[in-house]
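J.: A predicted structure for the sequence below; I have some questions about it.
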Amino acid sequence: MEQHTGLRARKKNATWDLLKTTALAMFEERGYENVSVAEIAAAAEVSKATVFNYFPSKEDLVIGGMKQHTGDAARIVRERPVGQTPHDALREHFLHLLERHAPQVGMSDSPLFLQIQRLLIATPVLMISAMDYRRRSSIELSEELMAEGYSQLTSRLVGAQLLHTQYILVELNVRRMLNGDPIEDIRRQAFAAAHHAFGLLENGIGDLMRRDTEPPAPDASYTPDGCRVDYEPGGSEAREAAERVLNDTENELLQDLTDPRR
């Protein structure tokens, strides 16, 4: 029975790997939005239903793993020991993940991880989904803080600052990985950046970057409220829309209407 279960698990893992690697290769070659789930199924020689059995949506083939981590920050804060702040708990966990070269902090140099990161950067719709997962993480963290009795405003501000700091650190690590920098250099820089970033959160930024030179003259093209002087509500948007339509060479109806021979 155990052998059967083990064999079944290995077959499932093999199918999962096949579908993911097939999809990522096709996405990277042709672009995420230019590949259908049906084409992935055909290339992997499985049914479309099989793909959805393993990956509930097309985007899950790329960033489905992010779903498993949206509650990490809230859990770390919820389980922190007496006397520890959310800031200290998340800093400690982040440094722990750096030590382990974990993909959650952008420290993996595996080809699969780097392939996914390249796709994310190149595909706006995937980046938007990734940003939504981050939004959910922030909501879960702020809800955990509110459950401890803190106000909604304070909870949301603290949660947003802590998590956005981590996202910036992760992005820097990923960029260095994609650039092919030596892993030990990345590791050293990642630790230094993390200590600096969490230090700013701990000590505040109120006295940082105080200007010591005269500012440039105010931009005369903007009003005191920050609006462009020549802005016409709806006007610029309408012109841009019209230009997009007129420049659409594949719109046969438009071409017929604008044909000078008519």
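T.: Right, received. Where do you want to start?
J.: From now on I want contacts and neighbour counts done on CA atoms only, so please keep to that.
T.: Noted.
J.: Tell me how many other residues crowd residue 59.
T.: Neighbour count of residue 59, defined by other CA atoms under 10 Å: 14.
J.: nearest residue to it other than its sequence neighbours?
T.: residue 126 (6.9 Å; CA to CA, 6 or more residues apart in numbering).
J.: Which parts of the stretch 101-250 of the chain are helices?
T.: 111-122, 124-147, 152-179, 183-203, 235-246 (DSSP state H, counting those that start in this stretch).
J.: Show me the one of the ones you listed that comes nearest residue 81.
T.: With CA to CA as the measure, helix 124-147 is the member of the helices of the stretch 101-250 of the chain nearest residue 81 (14.5 Å).
J.: Now do that closest one: which elements does it pack against?
T.: Using 3 or more CA pairs under 8 Å, 6 or more residues apart in numbering; DSSP states H and E, the elements in contact with helix 124-147 are helix 72-78, helix 111-122, helix 152-179.
J.: So which of these is nearest residue 36?
T.: Among the helices and strands packed on helix 124-147, helix 111-122 sits nearest to residue 36 (CA to CA), with 15.6 Å.
J.: What is the closest one packed up against?
T.: helix 2-30, helix 124-147, helix 152-179.
J.: List the buried residues in that helix.
T.: Across helix 111-122, burial judged by 16 or more other CA atoms under 10 Å covers 113-117, 119-120.
J.: would CSV of the helices and strands packed on helix 111-122 with distance to residue 47 be doable?
T.: Below are the helices and strands packed on helix 111-122 laid out as CSV (distance: least, CA to CA, whole Å):
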stretch, distance to residue 47
helix 2-30, 11
helix 124-147, 24
helix 152-179, 34
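J.: what about residue 83, how many neighbours?
T.: By other CA under 10 Å, neighbour count at residue 83 equals 7.
J.: Kindly report the same for the one 3 residues further on.
T.: For residue 86, the neighbour count with other CA under 10 Å is 21.
J.: want to compare, so here's the second one:
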Amino acid sequence: MAEPLGLRERKKQRTRQVISDTALRLFLSRSFDDVSIVEIAEAAEVSKRTLFAYFPTKEDLVLDRFADHEDEAARVVRARPAGTGPLTALHAHELDALSRRDPVTGLTSDPEAVDFARLLSSTPSLAERLMRYEGRGIAALAEALEEAGADELTARIAAVQIVSVLRTLARRNSAQVQNGRPADEVYPEAVAATDRAFLLLGTGLAGALPS
């Protein structure tokens, strides 16, 4: 059981959250490029130095919200029940996330989450940084797959494919919602797409592509 955080750590967490929430509110109300670091610091009532102590770059103020998901696929593989294959565990995890309308799947009608996804897709510097985030997720998953018994090359290739598939599914779902369709309406299609994607991951593309 984890030790409870001390007062100092709790204060630091609250400060970090206030800065992150303030930045996102400003970005969503205007745009990423139109909001300065100075404005964010003033609105969050912290110094510019304090802000940079928590978030070294402006992009970190947005992508910090992905921090908990960066190695999520790797954690799922490591935590899978005995006798369950990595793909089976990841497939089940994705279906569960869809059923919960987890924003990371892109399947959510929560207005702030939809605006957040739009912010990511419309800001080149954020899209570029998101690719780095995905790269770290691939590395973490490849390591977990090696631990599970895959050789280095297989683990790397599989990790690239799995992370790319998950992001493609999320972007597909998000695009549908951003176009005005309710998440509940998109849900059956999202499940079918997920099932299809994991089938292709498991069986390969040779029989699915035209000859």
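T.: Alright, I've got the coordinates. Note that the structure is a prediction, hence the values are computed from the model and not measured.
J.: How alike are these chains, TM-score-wise?
T.: With the length set by TM-score structural alignment, normalised by the length of the second structure, the two chains reach a TM-score of 0.84; 206 aligned residues with a CA RMSD of 2.7 Å.
J.: that older thread, mind checking the helices and strands packed on helix 124-147 of the first structure for the one nearest to residue 86 of the first structure?
T.: Nearest to residue 86 of the first structure, of these and by CA to CA, is helix 72-78 at 5.4 Å.
J.: tell me the SS of residue 61 of the second structure?
T.: helix (DSSP: H, G, I helix; E, B strand; the rest coil).
J.: shouldn't it be in contact with residue 24?
T.: Yes. Judged on CA atoms under 8 Å, residue 61 of the second structure makes contact with residue 24 at a distance of 7.5 Å.
J.: helices or strands next to whichever helix or strand residue 50 of the first structure is part of in the packing?
T.: Per DSSP states H and E, residue 50 of the first structure falls inside helix 48-54. For helix 48-54 of the first structure, the elements it packs on are helix 37-44, judged by 3+ CA pairs under 8 Å, 6+ apart.
J.: name the helices or strands packed onto the helix it packs on?
T.: helix 2-30, helix 48-54.
J.: separation between the aligned partner of residue 146 of the second structure in the first structure and residue 96 of the first structure?
T.: Counting by TM-score structural alignment, residue 146 of the second structure corresponds to residue 146 in the first structure. Residue 146 of the first structure sits at a distance of 26 Å from residue 96 of the first structure (criterion: CA to CA, to the nearest Å).
J.: Residue 204 of the first structure now?
T.: With CA to CA as the criterion, residue 204 of the first structure and residue 96 of the first structure are 23 Å apart.
J.: same deal with residue 177 of the first structure?
T.: Taking CA to CA, one finds residue 177 of the first structure at 19 Å from residue 96 of the first structure.
J.: higher neighbour count, these two?
T.: Set residue 177 of the first structure next to residue 96 and count neighbours by other CA under 10 Å: residue 177 wins out with 21 against 13.
J.: Leaving out sequence neighbours, find the closest residue to that one.
T.: Residue 177 of the first structure's closest residue in space is residue 109 (CA to CA, 6+ apart), at 6.5 Å.
J.: Tell me the spacing between that neighbour and residue 186 of the first structure.
T.: Counting by CA to CA, the gap from residue 109 of the first structure to residue 186 of the first structure is 11 Å.
J.: repeat for residue 111 of the first structure
T.: 17 Å.
J.: wait, doesn't residue 22 of the second structure sit right on residue 40?
T.: Yes. Using CA under 8 Å, residue 22 of the second structure is in contact with residue 40, at 6.6 Å.
J.: got any residues that touch both of those two?
T.: Residues touching both residue 22 of the second structure and residue 40 by CA atoms under 8 Å, 6 or more residues apart in numbering: none at all.
J.: ok, the two, which is more surrounded?
T.: residue 40 (25 against 19).
J.: Do I have it right that the more buried one meets residue 21?
T.: No. The pair residue 40 of the second structure and residue 21 fails to qualify as a contact (CA under 8 Å) at a distance of 9.9 Å.
J.: if I pick residue 145 of the second structure, what's in contact with it?
T.: 74, 77, 86, 155, 159 are the contacts of residue 145 of the second structure under CA under 8 Å, 6+ apart.
J.: Which of these has the largest number of neighbours?
T.: residue 159 (24 neighbours).
J.: any idea how far it lies from residue 33 of the second structure?
T.: With CA to CA as the criterion, residue 159 of the second structure and residue 33 of the second structure are 33 Å apart.
J.: one step back: out of the helices and strands packed on helix 124-147 of the first structure, which is closest to residue 44 of the first structure?
T.: helix 111-122 (17.5 Å).
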